[in-house]
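**Student:** give the three-dimensional model of this entry:
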Amino acid sequence: MKITLRQLQYLIALGEARHFGRAAESVHVSQPALSVQIRDLEAAIGTRLVERKAREAVLTPAGREVVARARRVMEEVQAIAEVGRQERGLTGQLTLGVIPTVAPYLLPAALPLIRARNSALDLRVREAQTAELIAELQGGTLDAAVIALPSKVRGLSEHPLFTDRFLLAGSAPRVAALEGATPRPEEMDPDSLLLLEEGHCLADQALEVCGLDRSRTQVDLGASSLSTLCGLVAGGFGVTLVPELAACAEQRMQGLALTRFAAPEPCRTIGLVTRETSGQGAWVEELADLLKRAGTETIAAATV
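**Tutor:** Okay, the predicted model is just below:
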C-alpha cells in the first residue's frame, strides 16, 4: 500500500486539531473519509499513529515523528508547485494573509488593482493576527502575508511596501485642547492610552513608540478592532494611536479627531512576506508592486 500526500495532509490536520471532526472540517472532507485515510496510512507504515480517545485524538510518538517529516514533505511539494508561478506571475490560485489593522484599509484599494491585472486570478484572503499568519505561511496554507516588518522569522523573505506613520486620535475637544502644541509619543499619559487586545502587533508598536509596557496602561479595554478603538476615543474614552493608512476611513467617524506627532513621526513599515522557497519570482514582484501602490495612494488621501 502506497503512502499518499492526502494521507499526510490529513494526519497533519489531525495533529493540529486533536479531533477527527475538526480535522475533517479543516480539510473539507467528511469525518469517515478522514478516518479511513488515517487508518490506511497506519497500515502502510505498519504502526499506530493516533491514540483514539473519547473526545480527542492524540498523536503517538511515531505519529509525531511522521507529522514532522510530513510537514517537510508538504513544504517541498508547495515549493514545486510554486516553480511555475515564479515565471507566470499572478495566475492560478493565490492565498494572501493580511493583519487586521491593515486589511480593511488596504484591501479596498488593492483588490481592484489586482483584479485589473488578472481578472481570472483565484484570490483568497485570510485576515488574522501576525502569529497566525506566519504559522500558516510556514505551513503552506498561505502563499504570502502582509504584516508589519520585521517578521524576525527565519526562512521568510521580506518585501517592504510602504511606511505607515502613526497619528494621535482622540475626541475633538481633547485634541483641540492641545492648542496647536505638537504632541510627542513619549509624553502621552499612560492612564489615558487605549490599546487593542493582546496579540495585535499594533498594540505592541504603540507601547514601544510611547516607551511604555502594558502594565503601565490603566485604561485597557481590549478592543478587537481599530474601528472599535476609534469609536471609544471619539466618545471621550482616552486616546490612541492610529496608523495613517486608516486615517481616511476612520476620520469620517463623528467626534473623532486626528493630529500628527512631532518629528520624527513614529511609524511602522508594512511589508509582504513570503517563504524563501517561493523565491523572487514574477508573482511576488507583481503583488508587491500592486500592494505598494494601493498603500501609498490610500495614505496620500488622508487629510490630517
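**Student:** C-alpha from now on. contacts and neighbour counts both.
**Tutor:** OK.
**Student:** let me see the ranges of the strands in the chain.
**Tutor:** With DSSP state E as the criterion, the chain has strands at 50-52, 57-59, 93-98, 122-127, 144-149, 156-171, 240-243, 256-260, 267-275.
**Student:** which among the ones you listed is found nearest to Ala294?
**Tutor:** Minimum separation from Ala294 across those (CA to CA) falls at strand 156-171, 9.6 Å.
**Student:** between that closest one and strand 144-149, how big is the angle?
**Tutor:** Interaxial angle of strand 156-171 relative to strand 144-149 (axes from the mean of the first three to the mean of the last three CA atoms, to 10 degrees): 60 degrees.
**Student:** now the strands of the chain in CSV, with mean neighbour count and distance to Gly222?
**Tutor:** Formatted as CSV, those follow (neighbours: other CA atoms under 10 Å; distance: least, CA to CA, whole Å):
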stretch, mean neighbour count, distance to Gly222
strand 50-52, 16, 38
strand 57-59, 20, 34
strand 93-98, 20, 20
strand 122-127, 15, 19
strand 144-149, 25, 20
strand 156-171, 22, 17
strand 240-243, 25, 12
strand 256-260, 21, 19
strand 267-275, 21, 21
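**Student:** let's compare: structure for the following, please.
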Amino acid sequence: MDITLRQLTCLVAVADHGSISAAAQALDVAQPTVTHQIQLLEDFIGHRLIDRSARGITVRAEGQIVVDRARAILRDVGSLADDLEDIRKVHGDVKLGIIPTASASHFPFVYRRMLTLYPDVHLVVSEGRSLDLVEQVRQGDLDLAVVTLPIHYTDIDIVPLWREELVVIDSAQSGFAEEPLLVKTLGGYPFIGLDSGTGLQRTVLSLFHEHGIQPNIIFQATSIATVIGFVASGLGISIVPNQAVRVFADVGQVVVRHLNPTAFRQLALIHRPLDTMSTALRVISQTFAAQARRFPQG
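**Tutor:** Below is the predicted model:
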C-alpha cells in the first residue's frame, strides 16, 4: 500500500478543523471515510499521528511532521495543475535575442520545440552581440536573450544553458597537424577575431590573458561567417565554438584543432527577475531553459 493524496488531504483537514466531524464536513465526505484514511496513513507510517478525545483532536509531534510535509505535497500538486493550465493559456509575443554563433547550432532545435509546445506564442527572434543583448534585456526591449557568460549585472536573472568547446581553425591548405595545439603557442599566428562587443571575443581574449599571450589580431569581423571566410583564405587562424564551425570543416573549408588545455564557453539565458514577468513569459523561459539543457555539454 502507498500513501495517497486522499490520506494526506484528510490528515490536513483534521489538523485544520480540529475534529473528524468538521474535517468530514469540509471535505464533503462521511466521518468514517476520514477516520479510515487516517488509520491507513498511520498504519503505513507506523506511528500514531493524532490523539482523539472528547474535546476533539490533538496532532501529535509525529503527526505535525507529516502534516507539514503533506501541506507542501498538496501545494505542489496544486501548482502542477496550475502550470498545466498556464501552458494551455500561453499566447502572445515573446521577444528573444540570441548571439549569432549560438543561433546556427543548437538553437534551431529549441526553437522548433517551442513552436510545437506553444503554437499560440509568436516568438520574435533577433541576433546581436552579447553586450547589446544584455542591455536590451535590462531596458525591457527584449524579454529573453541567449548570451555568453560571464555577466556582471545583478538586476537580471541568469540561467546557465549549454557549454561549447572552443577550437582553433586554420585554412585547409595550412598543413595543420591533427594533435591538440598548445594555447601558449598561439601568440605567433596572425589572428582573426570578432568584434570586441561579442561574448566570444571577450572569452577568447580572457583565454589569451590567462596564458600570458599578446595576440596578433590582424582583423576583427562582425560575424562568424566573415571569420571563417578570412581563415579559409589563409589570412590567419581563429578560435571559435566547435559546433559553429563543424559544417565548414566537414566540407574541407577549414581544418579544426583542439586546444591544450581544453577551453570552453558557457551560454546562458537571461531575463528580468521572474516576479516581474507575466505567467506566459515565465512558462516560456523555464521551458526554453529545460529544453536547452538537454544538449551535450562540450
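**Student:** CSV for the strands of structure 1, including distance to Pro32 of structure 1?
**Tutor:** Below are the strands of structure 1 laid out as CSV (distance: least, CA to CA, whole Å):
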stretch, distance to Pro32 of structure 1
strand 50-52, 14
strand 57-59, 14
strand 93-98, 28
strand 122-127, 28
strand 144-149, 32
strand 156-171, 36
strand 240-243, 47
strand 256-260, 53
strand 267-275, 34
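**Student:** and the longest helix for structure 1?
**Tutor:** Using DSSP state H, we find that the single longest helix of structure 1 is helix 61-88.
**Student:** so which elements touch that one?
**Tutor:** Where contact means 3 or more CA pairs under 8 Å, 6 or more residues apart in numbering; DSSP states H and E, helix 61-88 of structure 1 is packed against helix 5-17, helix 282-300.
**Student:** hey, which of the ones you listed is tucked in deepest?
**Tutor:** Comparing the helices and strands packed on helix 61-88 of structure 1 by mean neighbour count (mean count of other CA atoms under 10 Å), helix 5-17 ranks first with a mean of 21.
**Student:** distance-wise, check the most centrally placed residue in structure 1 relative to Ile80 of structure 1.
**Tutor:** The residue lying closest to the centre of structure 1 (CA atoms, centre = their mean) is Ile99, at 3.4 Å. Look at Ile99 of structure 1 and Ile80 of structure 1: by CA to CA, to the nearest Å, they are 27 Å apart.
**Student:** go on, Thr91 of structure 1?
**Tutor:** Thr91 of structure 1 sits 16 Å away from Ile80 of structure 1 when distances are taken as CA to CA.
**Student:** do Pro266 of structure 1 as well
**Tutor:** 41 Å.
**Student:** same question, Ser224 of structure 1
**Tutor:** From Ser224 of structure 1 across to Ile80 of structure 1, the span is 38 Å (CA to CA).
**Student:** who's more crowded, those two?
**Tutor:** Remark: of Ser224 of structure 1 and Ile80, Ser224 carries more neighbours, 16 against 13, as counted by other CA atoms under 10 Å.
**Student:** that one maps to what in structure 2?
**Tutor:** Under the alignment (TM-score structural alignment), Ser224 of structure 1 pairs with Thr222 in structure 2.
**Student:** list the contacts of its match.
**Tutor:** Leu194, Asp195 (CA atoms under 8 Å, 6 or more residues apart in numbering).
**Student:** residue contacts, the residue nearest to the centre of structure 1?
**Tutor:** Ile99 of structure 1 sits next to Glu127, Ala128, Gln129, Thr130, Leu133, Val146, Ile147 when contact means CA under 8 Å, 6+ apart.
**Student:** returning to what we had before: tell me the angle the longest helix of structure 1 makes with helix 5-17.
**Tutor:** Counting by the same axes, to 10 degrees, helix 61-88 of structure 1 lies at 120 degrees to helix 5-17.
**Student:** centre of the chain to helix 61-88 of structure 1, how far?
**Tutor:** Relative to its parent chain, helix 61-88 of structure 1 has a centroid offset of 21 Å by CA atoms, centre = their mean, to the nearest Å.
**Student:** could I get the buried residue list for that helix?
**Tutor:** The neighbour-count check on helix 61-88 of structure 1 (16 or more other CA atoms under 10 Å) flags 63-64, 66-67, 70-71, 74-75, 78-79, 82, 85-86 as buried.
**Student:** can you put those in JSON lines and add distance to Leu113 of structure 1?
**Tutor:** Converted to JSON lines, the buried residues of helix 61-88 of structure 1 look like this (distance: CA to CA, whole Å):
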{"residue": "Gly63", "distance to Leu113 of structure 1": "45"}
{"residue": "Arg64", "distance to Leu113 of structure 1": "43"}
{"residue": "Val66", "distance to Leu113 of structure 1": "42"}
{"residue": "Val67", "distance to Leu113 of structure 1": "39"}
{"residue": "Ala70", "distance to Leu113 of structure 1": "37"}
{"residue": "Arg71", "distance to Leu113 of structure 1": "34"}
{"residue": "Met74", "distance to Leu113 of structure 1": "31"}
{"residue": "Glu75", "distance to Leu113 of structure 1": "30"}
{"residue": "Gln78", "distance to Leu113 of structure 1": "26"}
{"residue": "Ala79", "distance to Leu113 of structure 1": "26"}
{"residue": "Glu82", "distance to Leu113 of structure 1": "22"}
{"residue": "Arg85", "distance to Leu113 of structure 1": "19"}
{"residue": "Gln86", "distance to Leu113 of structure 1": "20"}
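**Student:** distance of the residue in structure 1 that Leu194 of structure 2 lines up against relative to Ser225 of structure 1?
**Tutor:** Alignment note (TM-score structural alignment): Leu194 of structure 2 maps to Leu196 of structure 1. According to CA to CA, Leu196 of structure 1 stands 7 Å off from Ser225 of structure 1.
**Student:** which one of the two has more residues nearby?
**Tutor:** Between Leu196 of structure 1 and Ser225, Leu196 has the larger neighbour count (other CA under 10 Å), namely 22 against 14.
**Student:** now do the same contact list for the more buried one.
**Tutor:** Leu196 of structure 1 is in contact with Leu202, Ala203, Asp220, Leu221, Gly222, Ala223, Ser224, Ser225, Leu226, Leu229, counting by CA under 8 Å, 6+ apart.
**Student:** any of those buried? List them.
**Tutor:** Those of the contacts of Leu196 of structure 1 that meet the buried threshold are Leu202, Ala203, Asp220, Ala223, Ser224, Leu226, Leu229, by 16+ other CA under 10 Å.
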